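J.: sequence below, structure please.
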Amino acid sequence: MTGIDLHTHLAPELPGFDVPRALYEPLRLERYLDTAGLDEAVVMVPPPFFQQHLPDAAEWVRRLNDGLCATVEAYPRLLPLGYLPLEDPSLAVAEYSRLRLSPVVGVCGSAGGRSVSLADPRFDPLWSLLDRDGRMILLHPGASPDARLNAFYLSNLLGNPTETALAAAQLVFGDVLARYPGIRVLVVHCGETVSSMIGRWQLGYDTSRPGIKPLTEPPSVAIRRVYVDCLAHDPMQVDHAMAVFGPDKIVLGSDWPFAMGTDDPYGQVKHLLAADRIRTTNGRQCLKGISL
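T.: Here you go, the predicted model:
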């Protein structure tokens, strides 16, 4: 049986980064695919390379995206995502416009952290282009700005899930998902805490809490437009994500080569009746705007 992993990482070899050596070795990623019994992997640069603090990120982002495309050029099984600097909406639009005719199969960006709210109208040109192209945008947590999380690795264990949920909430309450239905939004780590929060979001909408505006679709409906990977490390959490997002919105994701990932993403979902669909069809649908 074949399949596609939609959440792996590679990077161009640039100085100054203390990251696993495997990030610079696409052949090792291909070997992982062989071991896992998968055909292809969608690859993105990892969070240390986001560099959202840069005052002018244009040159860095171009180097990053061109470097990643060059890194995987000789490896047709590895499908690159272009990185967009979501801390600068105008630059994100400009970079996506540049990347539209490049080899990227979609784009990615930092969820929460230093990113501008995804409900900000300055992102509307980007959403319009992604909607027109039917392209995927993968949202991956970068860094939490909360210094209280520095201890106990909580910046990852608690901060990342919170930042991801923040980005998803901005898409829901900003009515982005319903207004731009052609966009394929993929949220990693099984949607983080979103599946646990959607009932509260729906109640806030139903009771017209302050600041919540009328939406094209209520939160519990809009959220089913979002894809999530299977990386929950807990079968019960995967089951809950299935109920919230739908069996057609779960895809494989390993977070290779990081320690918080898995070498067997299919093992996260093999207990499900929809396991074969998750392994193959859902991933292809998420990349529908691209000819693979």
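
J.: alpha carbons only for contacts and neighbour counts from here, please
T.: Will do.

J.: Gly37 and Ile4: what is the separation?
T.: Separation of Gly37 from Ile4 (Cα to Cα, to the nearest Å): 9 Å.

J.: and the two? which has more neighbours close in?
T.: Set Gly37 next to Ile4 and count neighbours by other Cα atoms under 10 Å: Ile4 wins out with 24 against 15.

J.: please name the residues that touch the closest residue to the more buried one other than its chain neighbours.
T.: Closest residue to Ile4 apart from its sequence neighbours, by Cα to Cα, 6 or more residues apart in numbering: Glu40 at 4.9 Å. Glu40 is in contact with Gly3, Ile4, Asp5, Leu33, Arg77, Leu78, Leu79, counting by Cα atoms under 8 Å, 6 or more residues apart in numbering.

J.: 6 Å instead, please
T.: Residues in contact with Glu40 (Cα atoms under 6 Å, 6 or more residues apart in numbering) are Ile4, Arg77, Leu78.

J.: which among the residues you listed gets closest to Asp229?
T.: Ile4 (11.2 Å; Cα to Cα).

J.: to compare with the earlier structure, here is another sequence to fold:
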Amino acid sequence: MDLPGLLAEIPGRTEAEHVFRHRDVRRPPGTGADGAAGGEPGRHRPGPRDLHALRARGGSAEVRRPPGRPVVDVHSHFFPDRFLRALMREGAAHGARVEERGGERLVWSSPHQVAKIGPVFYDVPARLQAMDRWGIGLQALSLSPPMLYWAPPALGRDLARTFNEELEAICRAHPDRFVALATLPLQDVDGAVAEVARAARAGCRGVYVGTNVNGRYLDAVEFAPLYDAAARLRLPVFTHPLNNAGEDRMDRWHLGNSVGNPGETALAAARLIMSGTLDRHPRLAVVLAHGGGSLPFIAARMDHAYEVRRECREAIAERPSSYLRRLYFDTITHGDAALALLIRTAGPGRVLLGTDHPYDMADPAPVRRLRRTGLSSTAVEAISRRNARRLLRLDGAA
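T.: Now for the predicted structure:
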């Protein structure tokens, strides 16, 4: 597999560039958006100089869809075209807008976040081509942060439905390549519950939420109706870091992402555990992004606090670390040792392959990383496809 070629920038197109609060920047892998989900272990992984040299030569790779069973990617992002038009039409009064500049689109999805995106973010043929380059058979599509929580409730409901209906249409047209994770207007819980029911009838196989809703974390009691509905409909709740705690002190070096995202995910998960929320909703399936962030590493410290601090035992009867085997996690850890720790802590049945495609913080070769952990071929197969197919009921389970 020619990984430098797969990671090289698509000629003539910068696929994505994100500028967050404090002007933090995200770009696709190697400043392009291609990579490989699978591949042979032990091959050279290109560094920035390799990629720069390849681009300077105008290099590209002939990409063939890899043989074997297709991997399932549970963590990717997409902006349907109709949703972008609705955002352009309705969001301007609230700081959200879309502009065309030089053949690229700039999307202000809130007053604080702007994304420069290329076709792989909103054009289905371009996405399918990129998936084939990455070796991805089926991809779960979801909205990028900051979700829609910035909008007034009525606008949030309308935009959520527009987004979800577009994903549903894409999935009906390509049922073997895409599955939809519904976005929700969680600033209006009743509206969110109604949208969950509608989206489930339309074929969505999960819901996608931020770790907090305008500062209210997911253990807040007002979200209980959502969890009841999701459990009843057998829809897993995928969580993604959002409005990270302490982000005002992470204004440089992309720390808001590299440090803030893992910490925010761990904080949200710890609150779900320690508050007893998971015990009150035992049938609820929760999926944590980015390998659960720092949660697997700090679980033992949480256990110690549970033993020595009475308040840590008020709402739960088991050690906090035991709950990691009740949660689900994607594989996006960016480190072999970190991924091995996650799998050892949560168990291989609770880990799902994810990439974060098409952003620069994506993992371009997750199957290769799985193989390097020394897992059996059965475990690699489970994590790369079977666990997700079971959780998302992709094989005909009612």
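
J.: TM-score for these two?
T.: Scored against TM-score structural alignment, normalised by the length of structure 1, the superposed chains reach a TM-score of 0.90; 291 aligned residues with a Cα RMSD of 2.2 Å.

J.: so which of the contacts of Glu40 of structure 1 persist in structure 2?
T.: Retained in structure 2 (both residues aligned by TM-score structural alignment, their matches' Cα atoms under 6 Å) from these: Ile4, Arg77, Leu78.

J.: ok, the residue lying farthest from the centre of structure 1 to Asp239 of structure 1 distance?
T.: Residue farthest from the centre of structure 1, counting by Cα atoms, centre = their mean, is Thr207 at 30.5 Å. Going from Thr207 of structure 1 to Asp239 of structure 1 by Cα to Cα gives 28 Å.

J.: part of a helix, is Leu186 of structure 1?
T.: No. Assignment of Leu186 of structure 1 by DSSP: H, G, I helix; E, B strand; the rest coil gives strand, placing it outside any helix.

J.: what is the burial count for the residue lying closest to Asp188 of structure 2 once chain neighbours are set aside?
T.: Once flanking residues are discounted, Asp188 of structure 2 sits nearest to Pro153: 5.7 Å by Cα to Cα, 6+ apart. Look at Pro153 of structure 2: counted by other Cα under 10 Å, it has 18 neighbours.

J.: if I look at Pro153 of structure 2, how far off is Gly191 of structure 2?
T.: For Pro153 of structure 2, the distance to Gly191 of structure 2 - Cα to Cα - is 8 Å.

J.: with Arg216 of structure 2 instead?
T.: Arg216 of structure 2 is 17 Å from Gly191 of structure 2, by Cα to Cα.

J.: between those two, who's got more neighbours?
T.: Shown here are Arg216 of structure 2 and Gly191; by other Cα under 10 Å, Gly191 has more neighbours (18 against 13).

J.: and the helices in the stretch 51-200 of structure 2?
T.: Counting by DSSP state H, counting those that start in this stretch, the stretch 51-200 of structure 2 has helices at residues 81-90, 124-134, 153-173, 189-201.

J.: reformat the ones you listed as CSV; add distance to Arg350 of structure 2.
T.: Formatted as CSV, those follow (distance: least, Cα to Cα, whole Å):
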stretch, distance to Arg350 of structure 2
helix 81-90, 32
helix 124-134, 23
helix 153-173, 25
helix 189-201, 23
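
J.: among those, which is nearest Ala115 of structure 2?
T.: That would be helix 81-90 among the helices of the stretch 51-200 of structure 2, by Cα to Cα, at 11.9 Å.

J.: list the buried residues in the closest one.
T.: Phe83, Leu84, Ala86, Leu87, Met88, Glu90 (16 or more other Cα atoms under 10 Å).

J.: excluding chain neighbours, what is closest to the fourth one?
T.: So that's Leu87 of structure 2. Leu87 of structure 2 sits nearest to Arg97 (Cα to Cα, 6+ apart), 6.0 Å away.

J.: next: the third one.
T.: Spatial nearest neighbour of Ala86 of structure 2, chain neighbours left out: Leu159 (7.1 Å); criterion: Cα to Cα, 6+ apart.

J.: then the last one?
T.: For Glu90 of structure 2, the nearest residue in space outside its immediate sequence neighbours is Leu155; the separation is 7.7 Å by Cα to Cα, 6+ apart.

J.: if we can go back for a sec, out of the helices of the stretch 51-200 of structure 2, the one nearest Thr345 of structure 2 is which?
T.: Per Cα to Cα, nearest to Thr345 of structure 2 of the helices of the stretch 51-200 of structure 2: helix 124-134, 28.0 Å.

J.: so how far is the closest one off the chain centroid?
T.: 17 Å (Cα atoms, centre = their mean, to the nearest Å).
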